[in-house]
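Engineer: coordinates for the following, if possible.
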Amino acid sequence: MRNNNYSSRCLIISFFAISILQACSSSPTNSRYNQTQDSAPTFKYDAINAEEPTPTYVEYNVWTSRPYEIRGQYYTPMQTGKGYQANGNASWYGQKFHGHKTANGEVFDMFELTAAHKTLPLPSFVRVTNKQNNKTIVVRVNDRGPFHDNRIIDLSYAAAKKLDFRDNGVAPVHIEVIHVDESGLVTIGNKTQTQDKKNASVMVASAPSLPKVAKTILPVKKPNADPSAYERASGLFVQVMAMADGDKAKDLAKGIGDLLQQPTHIPKIENLYRLRIGPLENEQSATKVIKDLKNIGFDKAFAIDLSPK
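Structural biologist: Have a look, this model is predicted:
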């Protein structure tokens, strides 16, 4: 019975997702964003628990590498980012774009360490160093932009917080692509891993641990999260359900996240995977999410406030 319920819900999610996509295709383009100006989230957010992505080998993807045009300017994406490094200004984007599709079809989550670049392959892994304070993080490039002459990369809100330039809006940075060959050889900027052992500040998947390469883009592998980190996460969430099967939880999270255009989290607490949506802006947003979930059969969803007391 449990498997039948799970399958039924997956079918319901698929049906509603198709309906929403059809509705979106007929909507005017100027209604895509609810905000006219970008902003930070409306609640206090600490990026300390934001996890850096682990670079892995990624197959070249023709679909995300097609030339494109923005405001009369034509861009041709690179076939490989190997050896790429640059200096310039970084900006950040957040609430306005949160929950909307990125250039490679993912959903933008301003609380993940991601970035946008005009021509790097999607996805790419980039080490970003804030030249004002020498803070460094690794981000995953999954979007296009920024379309300003004086900026080379657009970082997520969480990434800007980690690099400590959220309040300034723009910061001078040095960026280096972390490229992993199919054999597992790593190049950071214009140096291979063996040349850069002393200075490399990122952990990458070593050759023996890399999976057999598929003919598709491989998902980013993240280390297992500490459940206590999720318990300390700040913000308002809606918990959809809890289950023992992690794979089913991930499948449902992807379907629900795409359908509702909201970020999802699956902390494992007390041997159960807790499927949660959020962080959300406010109680009104949580109420709407709960209503949407009930419409597709998840009538036991409830709000959970993990904000500091």
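
Engineer: rest of the way, CA atoms for contacts and neighbours
Structural biologist: Will do.

Engineer: show me where the stretch 51-200 of the chain has its helices.
Structural biologist: 157-162 (DSSP state H, counting those that start in this stretch).

Engineer: now swap in the stretch 201-309 of the chain and tell me
Structural biologist: 227-231, 246-260, 283-295.

Engineer: which of those helices is buried the deepest?
Structural biologist: helix 246-260 (a mean of 18; mean count of other CA atoms under 10 Å).

Engineer: okay, the angle between that one and helix 283-295?
Structural biologist: Here helix 246-260 runs at an angle of 110 degrees relative to helix 283-295 (axes from the mean of the first three to the mean of the last three CA atoms, to 10 degrees).

Engineer: dump the helices of the stretch 201-309 of the chain into a markdown table; add distance to residue 174 as well.
Structural biologist: As requested, those are exported to a markdown table (distance: least, CA to CA, whole Å):
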| stretch | distance to residue 174 |
| --- | --- |
| helix 227-231 | 30 |
| helix 246-260 | 33 |
| helix 283-295 | 37 |
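
Engineer: and of those helices, who's closest to residue 116?
Structural biologist: Residue 116 lies closest to helix 246-260 among the helices of the stretch 201-309 of the chain, at 19.8 Å (CA to CA).

Engineer: if we can go back for a sec, between the helices of the stretch 201-309 of the chain, which one is nearest to residue 29?
Structural biologist: The nearest among the helices of the stretch 201-309 of the chain, by CA to CA, is helix 246-260 at 18.6 Å.

Engineer: compare with the first, here's sequence two:
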Amino acid sequence: MTLNSRLVILISLFIICVLSLSACTTGRYQHAQDFIPNPILDPSALKDAVVKAEPLSSMGNPKRYTVLGKEYEVMSRAAGFKQQGYASWYGMKFHGHATSNGEIYDVYQMTAAHKTLPLPSYVRVTRKDNQESIIVRVNDRGPFHPGRIIDLSYAAAVKLGIHKSGTSAVELEVIAVPVKGPEKWLQVSALSNEQSAKVLQQKLQAVQRWPVMISSNTKRNVHKVRIGPVPAGQATDKLITILRDNQLPKPLILAAHQL
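Structural biologist: The predicted structure follows:
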């Protein structure tokens, strides 16, 4: 075998190794298995989530969604909701990744995941065996394992004392749910041609997720194309950016009394 042939083989083997390693680290999560942080947390230093009034998250609250072939319906009303089942926890594999409502998961915060509660919600989690309880802020979806009703952050699991066993029978009680904040409507255009308004409506529905309605005044022959209601603030700002990026008209922002 010539020197050149050996070099070609060695280079080929090196490329294969690099590609193999890349394949192992691609995907949403860097780690294949979950693990605990280091150093281990001190339960006495952990504080319950501080309950406060918050608006409904602009992300993570669809009416319905499907995971692993099963459909879930997000609750529109959850005040006073109680549930019994098993709690589990999730750790460093998910640390630093986005939660369902767009926040970043932090194993050191008192948070949790639930399949159908509106995000964010505040929940008291009580162990059935010793009546120990904690308060967590639900900002994620899951767990999608049979029998489990809530996935706690690692910090919450440590405070509740279930981090070693992995799971525990618990009761959930919702103590605070999102409050309905101010809403806006974005009027994208007012057209004299109804068919043109319908075409614009379809374009808007294709590029964003909020409802698009046509408000028609037949006497004046005006058809107003509006998006909304949309939560005021970040969601509205993001929607304006989406419209601009898709070369759509700059909207007129309206409050409920201006419709």
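
Engineer: if we can go back for a sec, out of the helices of the stretch 201-309 of structure 1, nearest to residue 136 of structure 1?
Structural biologist: Of the helices of the stretch 201-309 of structure 1, nearest to residue 136 of structure 1 by CA to CA is helix 227-231, at 21.2 Å.

Engineer: relative to residue 302 of structure 1, how far out is the closest residue to residue 276 of structure 1 other than its chain neighbours?
Structural biologist: Setting aside the residues directly before and after it, residue 276 of structure 1 is nearest to residue 239 in space (CA to CA, 6 or more residues apart in numbering), at 4.2 Å. Counting by CA to CA, to the nearest Å, the gap from residue 239 of structure 1 to residue 302 of structure 1 is 6 Å.

Engineer: and the two? Which one has more around it.
Structural biologist: Counted by other CA atoms under 10 Å, residue 239 of structure 1 and residue 302 do not tie: residue 239 has more neighbours, with 21 against 17.

Engineer: one step back: of the helices of the stretch 201-309 of structure 1, which approaches residue 156 of structure 1 most closely?
Structural biologist: Short answer: helix 246-260, nearest of those by CA to CA, at 18.3 Å.

Engineer: what's that closest one packed up against?
Structural biologist: Under the contact definition 3 or more CA pairs under 8 Å, 6 or more residues apart in numbering; DSSP states H and E, helix 246-260 of structure 1 sits against helix 2-25, strand 264-265, strand 272-280.

Engineer: in JSON lines: these, plus mean neighbour count and distance to residue 104 of structure 1.
Structural biologist: Listed next are these as JSON lines, based on neighbours: other CA atoms under 10 Å; distance: least, CA to CA, whole Å:
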{"stretch": "helix 2-25", "mean neighbour count": "13", "distance to residue 104 of structure 1": "16"}
{"stretch": "strand 264-265", "mean neighbour count": "22", "distance to residue 104 of structure 1": "18"}
{"stretch": "strand 272-280", "mean neighbour count": "22", "distance to residue 104 of structure 1": "22"}
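
Engineer: if we compare those, which one ends up closest to residue 53 of structure 1?
Structural biologist: strand 264-265 (15.4 Å).

Engineer: which part of structure 2 lines up with that closest one?
Structural biologist: Per the alignment by TM-score structural alignment, strand 264-265 of structure 1 matches no residues in structure 2.

Engineer: for that strand, the distance to its chain's centre please.
Structural biologist: Centroid separation between strand 264-265 of structure 1 and its chain, computed with CA atoms, centre = their mean, to the nearest Å, is 11 Å.

Engineer: for stretch 165-177 of structure 1, same thing?
Structural biologist: Worked out by CA atoms, centre = their mean, stretch 165-177 of structure 1 lies 18 Å from the chain centre.

Engineer: can you give me the stretch of structure 2 that it aligns onto?
Structural biologist: Using TM-score structural alignment, stretch 165-177 of structure 1 pairs with 162-174 in structure 2.

Engineer: now what about that stretch, what contacts it?
Structural biologist: Residues from elsewhere that reach stretch 162-174 of structure 2 (CA atoms under 8 Å, 6 or more residues apart in numbering): 78-89, 121-129, 154, 157.
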